[in-house]
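**Student:** task: produce atomic coordinates for the following.
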Amino acid sequence: MNKLFNKKKWQKHDLLFISVAILCLSPIISSPIALLLGFTLAMLGLVPKQINLNLLTKKLLAYSIIGLGFGINLDQAIAVSKDALGLVIVSLFSTLILGWLLTRRLGIDPKTGHLIASGTAICGGSAIAAVAPAINATEDQTSIALATIFILNSVALFLFPFIGHLLSMTEHAFGIWCAIAIHDTSSVVGAASAYGNEALLTATTLKLARALWIIPVAFISALLFKGDNKKITVPSFILFYCLSILIAYYLPQFSTLYDIIFSVSKRFLVLSLFLIGAAISFDKIRAAGASPMILGICLWIITASGSLTYILLLM
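**Tutor:** Model (predicted):
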């Protein structure tokens, strides 16, 4: 707990932040609105200094995703993963190759460009956090990549549901698109949950299956950049997420409890997005700079439009 909260005195205006955070646990606040509320309070300087937002968000998000696993049907999860396997592989490696080409074209630092491409190709911040130590990236290189992906994630949370409804996409199709084209798991789940339960289950399942590609990509990255492949790690929440799916599958007699855990996890996910919004600052936006942001936008548009075209025409 000491790592989550420091010993600074609480101020009266901190009560507003806490009240809004509690409000995000209610059904009246959607994922995009929660992110916007957090960002607004951050811009007004109303985020308590006593809270370690990064650590709290990381833990809360991990627990939320693990809880969502109890609402996943194993047979459906396998079917979704098999149906979209080709799309996942093609989009992943084409994004990495395109990222390498554009990085050279734009004159961006190779490691920064590779981190942005890895975050776009797999699962945003988690992929960047896993690949960075494997290629011995500096703190500045990692921060710029994270800031770029972070900003685009925030945009995706609002933009994707709008496009999905505009094109009258089914929840299943929208869930697949989210898992392929949105970077971070948090934004994937947030956008999908705003679209519907089937979209949420499809997107969460496919995104976390996609996240397992962190291991081979980090290993290949270490070889390319002559880094340290001993530093490659896989986020533990992915393993616990898989475990929660197996528990729900092999112990179906507790389905009522699983439904409660799933519902509570969805609300804590909204709270996580509120905390993510509260961590956004103009310093992070400024740190991204023009060239890395151009790279991130180009990769994102190509990945999103290419996967959308495939889903609408061929799936």
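
**Student:** make it CA atoms for all contacts and neighbour counts henceforth
**Tutor:** OK.

**Student:** now F39. Nearest residue, chain neighbours left out?
**Tutor:** Excluding the flanking residues, the one nearest F39 by Cα to Cα, 6 or more residues apart in numbering is G277, at 4.3 Å.

**Student:** burial count for the one you found?
**Tutor:** 25 (other Cα atoms under 10 Å).

**Student:** who touches the residue sitting nearest the centre point of the chain in this structure?
**Tutor:** For the chain, D184 is the residue whose C-alpha lies nearest the centre (Cα atoms, centre = their mean; 1.7 Å). Residues in contact with D184, defined by Cα atoms under 8 Å, 6 or more residues apart in numbering, are 119, 123-126, 153.

**Student:** using PyMOL, define a selection of the buried residues within those.
**Tutor:** The buried subset of the contacts of D184, as determined by 16 or more other Cα atoms under 10 Å, is captured in PyMOL by this line:
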select buried, resi 119+123+124+125+126+153
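
**Student:** in a markdown table: the contacts of D184, plus distance to G306.
**Tutor:** What follows is the contacts of D184, written out as a markdown table (distance: Cα to Cα, whole Å):
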| residue | distance to G306 |
| --- | --- |
| G119 | 17 |
| C123 | 17 |
| G124 | 18 |
| G125 | 22 |
| S126 | 23 |
| N153 | 18 |
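
**Student:** farthest-apart pair in the contacts of D184, please.
**Tutor:** Taking Cα to Cα, the two most distant members of the contacts of D184 are S126 and N153; they sit 12.8 Å apart.

**Student:** next step: the contacts of D184 restricted to helices.
**Tutor:** Among the contacts of D184, the members falling in helices are 119, 125-126, 153 (criterion: DSSP state H).

**Student:** adding distance to L61, write those residues out as CSV.
**Tutor:** Shown next, in CSV, are the ones in helices among the contacts of D184 (distance: Cα to Cα, whole Å):
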residue, distance to L61
G119, 18
G125, 12
S126, 12
N153, 15
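
**Student:** how about stretch 253-271: buried residues?
**Tutor:** Those would be 258, 261-262, 265-271, for stretch 253-271 by 16+ other Cα under 10 Å.

**Student:** another for comparison:
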Amino acid sequence: MPLSRPAVAAALPGIALALVIGIVASLAGRAVPVVGGPVPAVVLGALVGWLVRRRAHEDGRDGATAGAAGDLGVLQPGVKFASSRVLQAAVVLLGAQLSIGEVLRIGGETLPVMLTTLVVCLVAAWGIGRLLRVSGALRTLIGVGTGICGASAIAAVTPVIGAASAEVAYAMSTIFLCNIAAVFVFPVVGHALGLSQHAFGVFAGTAVNDTSSVVATATVYGRQATDTAVVVKLVRTLVIIPIVVGLAGLEARRTARTQPTPDTGERHAGGVRVLRLVPWFLFGFLVVVLLRTVGVLPADAAPGFAAVATFLVTVALAAIGLSTDFGALRRAGFRPMLLGIVLWVLVAGTSLGVQAALGQL
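**Tutor:** I've put the predicted structure just below:
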């Protein structure tokens, strides 16, 4: 949906700040190639965001404008745009490096890893969540967020299971913490284990929660790892459809047992929502892959698209860093955070274990 002129004007300050941080981070990445641009972008973004919030607090605006939800004031619209739309555009551009044959091959080869990590995550979320006395809705949100596609999965599942806003906030904060940690930890693990570009791409694509962090983590490791990770992650995202359908069915049965009232159309809302679960940038990515396959986009243009995509990822990660609300992470509480971290470690270990069992490492 195109932005109106007032919306564009409102977004410019935040976009400009994310762009400046992205440029600085990219220059730092060139100076230290082993680190790359995305990691400095997150760190600088988080530092600047903390300084902005602290300044707002000192100015007495924290209770009115920059207050409750870690708002960045006039920067907020642009930061939100950069952390979502800019990242999604980068994912679309990454499709210029792949053909349909490569997408099908990578998706088919990694399907056992994806399905195994998902099953392990959902079963562990149910069992460990109960042991930690985390509520049913919250452990479901953290489970699908960790096992499928982070915030997108949480947003899709929330109306189906009727989760409370506080539970959504806890789940989002937990997933966000693991996403940021993955950008730092996973490349170190990959180099320590001597993972190939392909193996690391599968590792990142199956074990990192959100699309933005998958792309950022793989970009730090290498271009081939990024290609693989994007395909794996986008195939993994499609799993959200049967999961939401299944949860909607379970909720409908439970509602029918407790409130056997005639259908009003509201109970079918979950089914209707399923049609809108696949993100637009997945279709955009596949369109660009198709254009590359039929030769509309020449192969020698792929490096240029990759460079632009990498820079857009860096800008998006700067915005995500700016969005980091340390107070919200602290308020999320110990048990949900522990559940998310345990699931994250389990999924990462399962991904590496299945790849080793299949002789793919």
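
**Student:** TM-score for this pair?
**Tutor:** Superposed pair, TM-score by TM-score structural alignment, normalised by the length of the first structure: 0.91. Supporting alignment: 312 aligned residues with a Cα RMSD of 2.4 Å.

**Student:** re the thing from before, so where does the aligned residue in the second structure for the residue nearest to F39 of the first structure fall, helix or strand?
**Tutor:** Under the alignment (TM-score structural alignment), G277 of the first structure pairs with G321 of the second structure. Assigning secondary structure by DSSP states H and E places G321 of the second structure in helix 302-323.

**Student:** how big is the offset of that helix relative to the first structure?
**Tutor:** With mean Cα distance after the TM-score superposition for the first structure, helix 302-323 of the second structure departs from the first structure by a mean of 1.3 Å once superposed.

**Student:** which stretches of the stretch 151-300 of the first structure form helices?
**Tutor:** Using DSSP state H, counting those that start in this stretch, the helices of the stretch 151-300 of the first structure run over residues 171-181, 185-195, 197-211, 214-224, 236-250, 255-278, 282-288, 290-314.

**Student:** so for D14 of the first structure, which of these sits nearest?
**Tutor:** Nearest of the helices of the stretch 151-300 of the first structure (Cα to Cα): helix 255-278, 12.7 Å.

**Student:** just want the angle from that closest one to helix 236-250.
**Tutor:** Interaxial angle, helix 255-278 of the first structure versus helix 236-250 (axes from the mean of the first three to the mean of the last three Cα atoms, to 10 degrees): 160 degrees.

**Student:** hey, which helix is longest across the second structure?
**Tutor:** Ranking each helix of the second structure by length (DSSP H) puts helix 100-131 first.

**Student:** which stretch of the first structure lines up against it?
**Tutor:** Using TM-score structural alignment, helix 100-131 of the second structure pairs with 74-105 in the first structure.

**Student:** how far off centre is that stretch?
**Tutor:** Computed by Cα atoms, centre = their mean, to the nearest Å, the chain-centroid distance of stretch 74-105 of the first structure equals 15 Å.

**Student:** in it, what counts as buried?
**Tutor:** 74, 77, 80-81, 84, 87-88, 91-96, 99-100, 102-103.

**Student:** repeat that for stretch 12-23 of the second structure.
**Tutor:** Buried-residue list, stretch 12-23 of the second structure, by 16+ other Cα under 10 Å: 12-19, 21-23.

**Student:** quick one: contacts for L146 of the first structure?
**Tutor:** Applying Cα under 8 Å, 6+ apart to L146 of the first structure gives the contacts 116, 124-125, 128.

**Student:** again, but for I151 of the first structure
**Tutor:** Counted by Cα under 8 Å, 6+ apart, I151 of the first structure has contacts I285.

**Student:** could you check which residue of the second structure pairs with it?
**Tutor:** For I151 of the first structure, the aligned position in the second structure is L177, judged by TM-score structural alignment.

**Student:** which neighbouring elements make contact with the longest helix of the second structure?
**Tutor:** The elements that helix 100-131 of the second structure packs onto, with contact taken as 3 or more Cα pairs under 8 Å, 6 or more residues apart in numbering; DSSP states H and E, are helix 136-144, helix 197-207, helix 223-237, helix 280-294, helix 334-357.

**Student:** once aligned, what mean separation remains between the second one and the first structure?
**Tutor:** Following superposition, helix 197-207 of the second structure is found to deviate from the first structure by 0.7 Å on average (mean Cα distance after the TM-score superposition for the first structure).

**Student:** just the last one next, same as before
**Tutor:** On the superposed models, the aligned residues of the first structure are on average 1.3 Å from helix 334-357 of the second structure, with distances taken as mean Cα distance after the TM-score superposition for the first structure.

**Student:** look up how far A332 of the second structure lies from the match of I151 of the first structure.
**Tutor:** 11 Å (Cα to Cα, to the nearest Å).

**Student:** thinking again about what came up before, from the buried residues of stretch 12-23 of the second structure, which single one is nearest P38 of the second structure?
**Tutor:** Checking those against P38 of the second structure with Cα to Cα, the nearest one is G22 at 8.1 Å.

**Student:** where does the closest one land in three-state SS?
**Tutor:** Put simply, G22 of the second structure is helix when judged by DSSP: H, G, I helix; E, B strand; the rest coil.

**Student:** surely V92 of the second structure and L290 touch.
**Tutor:** No. Using Cα atoms under 8 Å as the test, V92 of the second structure is too far from L290 to be in contact (11.6 Å).

**Student:** quick one: which of these two has more around it?
**Tutor:** Each of V92 of the second structure and L290 has its neighbours counted (other Cα under 10 Å); V92 has more, 22 against 19.

**Student:** which one is the more buried one nearest to, not counting chain neighbours?
**Tutor:** F285 is the one closest to V92 of the second structure (Cα to Cα, 6+ apart), at 4.1 Å.

**Student:** what's the match for the one you found in the first structure?
**Tutor:** Match for F285 of the second structure (TM-score structural alignment): Y241.

**Student:** just to revisit the earlier point, want to throw the helices of the stretch 151-300 of the first structure into TSV with distance to N52 of the first structure?
**Tutor:** Shown next, in TSV, are the helices of the stretch 151-300 of the first structure (distance: least, Cα to Cα, whole Å):
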stretch	distance to N52 of the first structure
helix 171-181	28
helix 185-195	18
helix 197-211	26
helix 214-224	26
helix 236-250	20
helix 255-278	10
helix 282-288	16
helix 290-314	27
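
**Student:** the aligned residue in the first structure for G353 of the second structure - how many residues pack around it?
**Tutor:** G353 of the second structure maps onto T309 in the first structure, with residues paired by TM-score structural alignment. By other Cα under 10 Å, the residues close to T309 of the first structure number 12.
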